[in-house]
Structure formats: structure tokens, C-alpha cells
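K.L.:
Fold the stuff below for me.
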Amino acid sequence: MPFRDMVDGCELIDLGFMGNTFTWTNKQKGRRRIWERIDRSLSNTAWMLRFVNTKVYHEMATSLGHKFLIIKVDNVHDRLSRPFRFEAMWLQDSGCS
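P.N.:
Predicted coordinates for the structure are as follows:
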């Protein structure tokens, strides 16, 4: 459980995914084949607020039986779109009052 404890302690969030559910296979045939989702993309709340349209895709199986995790960060939240916040300390500056 040390990994789970680290994820919880750092308040990380699974970004989820689009595409195939599984990221790994043991490459066996028939009933011996095992599929698992063992690879994940994690972020914190600050990332989620900054990159609100982040998408994770499971793509292109490799020779090792793993799929790549491709993270697309579209429509990056523009810093200028944040609401204006008035700071009371500005009243102390003679040039601001």
C-alpha cells in the first residue's frame, strides 16, 4: 500500500482515459491472455484547474505489451481569463487611490 498512501498523501487524482480500457497484456494467446490497466496518469488539483481540458489516451501497443499514455492538453486555461481580485493593500499606495 505505500504507493496508494503516496497518492492519497499527495492528494493526486486519476485523470481517467479515453480509448481501450487496458494498458498491458501478457501477450499470451486464448484463455491464457491477461489484460490489465496498470498504467495511470495522475495529477493534483492545481493541474486540473490550470489544464481543464486534459485528456489521456491509451494508444499503440508496444512490443512489451504496454500501451503508451498520451496526454493532450488542449485549450490551456489562459491566465488573463481569471477574474479580477481587488487587494485592500492597494489603498495604502498613494498612486492607487
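K.L.:
okay, CA-based contacts and neighbour counts for the rest of this
P.N.:
Fine.
K.L.:
buried sites along stretch 2-15?
P.N.:
Buried positions in stretch 2-15, judged by neighbour count with 16 or more other Cα atoms under 10 Å: 7, 12-13, 15.
K.L.:
structure for this one too, so we can compare:
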Amino acid sequence: MDDFRNLLDDCRLADLGFVGYPFTWNNKRPVLENTQERLNRVVANTSWREKFHASSMNHLFSHASDHRPLLLHGKFDLRRRGKSTRSFRFEEAWLMKADCEEVITEV
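P.N.:
Coordinates of the predicted model:
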């Protein structure tokens, strides 16, 4: 476990946190024998967290497993980054241009 923590530190990865039920694993035993832990996590570096600052991690529910599925909503706010919120629109007329294929290949 120490090696894993060192790896997270070396790669500058941090836990993204979560929304929902606090545990991701349950041994499914009766009341007093029941154990629950947050075993599953999602980590990211600072660059990713800055780009997708509006993201959220959700712990979902599963009848079929003792682990809860994780759902990452990767969101970013274009307005915060100073970019236009206008959607990209492909123009069919661009296909008629001689360099269309070359431009697409480069990108």
C-alpha cells in the first residue's frame, strides 16, 4: 500500500472525491457482521482537474455486485476558460475543397 501511495504522489494524482453513498464495497453480510469501505476511487492530475473542474464522480447502486459502479461525469465550462460556447458545425461544402482530406489528416 505504501508503494501505491508513493506512486500516486510521484504522478501527482489526487482523489476526485464523490457524490452519493460514502462506500463503494459491502461484504453483504447481516447487520453486525456487515463491513462497508470506500475501496474504489478515481484519481487525476492537476492538469486534468483544472480542465474538467466541473466534473463529478458518482457512486451508483448495483444489485449484482458487492462493489458499487462509479460514474464519472467529465464536464468543463468553456466560459470559464475564455472560449466560445458555440458548437462546432461541419459544413458539407468543405468536402469539395482540394485540401479537405489533408487538413483532416493533419488534425
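K.L.:
what TM-score do we get after superposing?
P.N.:
After superposition, the two chains reach a TM-score (TM-score structural alignment, normalised by the length of the first structure) of 0.76; 81 aligned residues with a Cα RMSD of 1.7 Å.
K.L.:
rewinding a little: which of the buried residues of stretch 2-15 of the first structure lies closest to N44 of the first structure?
P.N.:
L12 (4.7 Å; Cα to Cα).
K.L.:
contacting residues around the nearest residue to that closest one once chain neighbours are set aside?
P.N.:
Spatial nearest neighbour of L12 of the first structure, chain neighbours left out: N44 (4.7 Å); criterion: Cα to Cα, 6 or more residues apart in numbering. Neighbouring residues of N44 of the first structure by Cα atoms under 8 Å, 6 or more residues apart in numbering: 10-13.
K.L.:
Residues touching the top helix by length along the second structure, excluding its own?
P.N.:
The longest helix of the second structure (DSSP state H) is helix 2-10. The contact list for helix 2-10 of the second structure (Cα under 8 Å, 6+ apart) reads A14.
K.L.:
tell me which residues of stretch 46-64 of the second structure are tucked away?
P.N.:
By 16+ other Cα under 10 Å, the buried positions in stretch 46-64 of the second structure come out as 49, 51-53, 55, 57-59.
K.L.:
What is the end-to-end distance of that stretch?
P.N.:
34 Å (Cα to Cα, to the nearest Å).
K.L.:
Tell me which two in the buried residues of stretch 2-15 of the first structure are the farthest apart.
P.N.:
Once Cα to Cα is applied, the buried residues of stretch 2-15 of the first structure give V7 and L15 as the farthest pair, at 12.7 Å.
K.L.:
May I see the contacts of N44 of the first structure organised as JSON lines, with distance to G30 of the first structure added?
P.N.:
Shown next, in JSON lines, are those (distance: Cα to Cα, whole Å):
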{"residue": "C10", "distance to G30 of the first structure": "40"}
{"residue": "E11", "distance to G30 of the first structure": "39"}
{"residue": "L12", "distance to G30 of the first structure": "36"}
{"residue": "I13", "distance to G30 of the first structure": "35"}
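K.L.:
between these, which is nearest K72 of the first structure?
P.N.:
Ranked by distance to K72 of the first structure (Cα to Cα), those are led by I13 at 16.4 Å.
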